[in-house]
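> Based on what follows, work out the 3D shape:
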Amino acid sequence: MEGGNAPARKVMVVADPTRESAAALQYALSHAVLENDTLILLHIENPNTWRNTFGLFKWPSSQAASTTAPSAEGCRGDLDFLEAMKQACEIAQPMLRVHVEVVEMGSKDKAYVILSQSTAHGIDLLVIGQKRSLSNALLGPKRNVSLRGLDTAECLIQNSKCTCVAVQKKGQNAGYLLNTKTQRNFWLLA
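Okay, here's the model as predicted:
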């Protein structure tokens, strides 16, 4: 897409080492961002997961103490996917400004942390990969359920102040299935 005279926007992609997150980034790069936009790759770390618990053994023993959250260039081997995602962005759109943010989830809900980060950064478009369960695919999303009952993507779609797009990649060349607050199961051919 050409940047033209469009005003610069801030686009945030929720980055995880999953197929769904890779599809969300691929969609954002090919259909959502312009060259004068800023893209923020947001990774939410959960210190309570078993991967982070056992990941301690992968850290170098002579680490320098740091008061900031680890970045893509940080010492944690399990964050290499962020560097790969950033490089993919730079290859796909060399003029795009790309930033990586790593935030600890703490005791908060993942959706709450993403919403607060999108508000703090003044995000215009939030993109998240969505994994559909068989029951959601057959029955559709649940209505009038508490936030705890919704998956992260549905919670973000319903509660985000900015436009939120949940992306599902459908096959290698089949396109994307998109969900927003106003459009459900919108099919975008690749």
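> From now on I want contacts and neighbour counts done on CA atoms only, so please keep to that.
Fine.
> buried sites along stretch 165-180?
For stretch 165-180, the buried set under the neighbour-count rule, 16 or more other C-alpha atoms under 10 Å, comprises Val165, Ala166, Val167, Gln168, Lys169, Tyr176, Leu177, Leu178, Asn179, Thr180.
> Farthest-apart pair in the residues you listed, please.
For these, the maximum inter-member distance is 15.1 Å, found between Lys169 and Thr180 (C-alpha to C-alpha).
> one more to line up against the first:
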Amino acid sequence: MRKRVMVVVDQTSHSKHAMMWALTHVTNKGDLLTLLHVVPPPKPNTSHHDSSACCPYLANSLGSLCKACKPEVEVEALVIQGPKLGTVMSQVRKLEVSVLVLGQKKHSAFINCFCGTSSSEEFVDQCIKKADCLTVGVRKQSKGMGGYIISTRWQKNFWLLA
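So this is what the prediction gives:
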């Protein structure tokens, strides 16, 4: 059965790690990998081309990388402007996504002690709670350790050696 796997991508290394993890661990021949890059709406009194100029290039270049790594998986790149959480949730429903994959940043002791959770961690947690499909937060393990730290609705910070 063909499944649709969606990865939320941006310029960060953790989203690229999540994309590669999804490509190698979740997708199979004939599956569809959707790369979703959400661009924030322009702020009043700013030119909207500043933040969105690189976006089609980013999504398309990541899509080309995926096709080169695993040509048997169909890849599409979407760039949508809007609020990040709302846009991701609406695309999950609209496209009938089977698995949503999100990159997670490493936990910072400074942020956790003094500021609480970061907005990135909060975003991943909200997606895991709200999405109508299996949602996986992926963080590459630190150098020397290998593997990934995986979070889902049922398991948080699970170490996966792969």
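> where does the TM-score land?
TM-score for the superposed chains, counting by TM-score structural alignment, normalised by the length of structure 2: 0.83, backed by 155 aligned residues with a C-alpha RMSD of 2.8 Å.
> Now do the helices for structure 2: every range, in order, please.
Counting by DSSP state H, structure 2 has helices at residues 13-25, 49-52, 55-69, 84-95, 109-110, 119-130.
> Tell me which of these sits nearest to Gly103 of structure 2.
For the helices of structure 2, proximity to Gly103 of structure 2 was assessed by C-alpha to C-alpha; helix 13-25 is nearest, at 4.4 Å.
> what does that closest one contact?
In this structure, residues lying in contact with helix 13-25 of structure 2 by C-alpha atoms under 8 Å, 6 or more residues apart in numbering are 5, 7-10, 33, 66, 70, 101-105, 137-140.
> Just the buried positions in that helix, please.
Judged by neighbour count using 16+ other C-alpha under 10 Å, the buried positions of helix 13-25 of structure 2 are His14, Ser15, Lys16, His17, Ala18, Met19, Met20, Trp21, Ala22, Leu23.
> whereabouts in structure 1 does that helix align?
For helix 13-25 of structure 2, the aligned range in structure 1 is residues 19-31, judged by TM-score structural alignment.
> what's the distance between the matching stretch and the middle of its chain?
Shown here is stretch 19-31 of structure 1, whose average C-alpha point lies 9 Å from the average C-alpha point of the whole chain (C-alpha atoms, centre = their mean, to the nearest Å).
> whereabouts in structure 1 does stretch 66-81 of structure 2 align?
Counting by TM-score structural alignment, stretch 66-81 of structure 2 sits on residues 89-104 of structure 1.
> how about the strands in structure 1?
Ranges of strands in structure 1, per DSSP state E, are 10-14, 38-45, 97-104, 125-129, 163-169, 176-179, 186-188.
> Can I get the ones you listed in TSV including distance to Tyr112 of structure 1?
Formatted as TSV, these follow (distance: least, C-alpha to C-alpha, whole Å):
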stretch	distance to Tyr112 of structure 1
strand 10-14	13
strand 38-45	11
strand 97-104	12
strand 125-129	14
strand 163-169	14
strand 176-179	19
strand 186-188	25
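> Nearest approach to Pro70 of structure 1 belongs to which of those strands?
Of all the strands of structure 1, it is strand 97-104 that lies closest to Pro70 of structure 1, at 6.4 Å by C-alpha to C-alpha.
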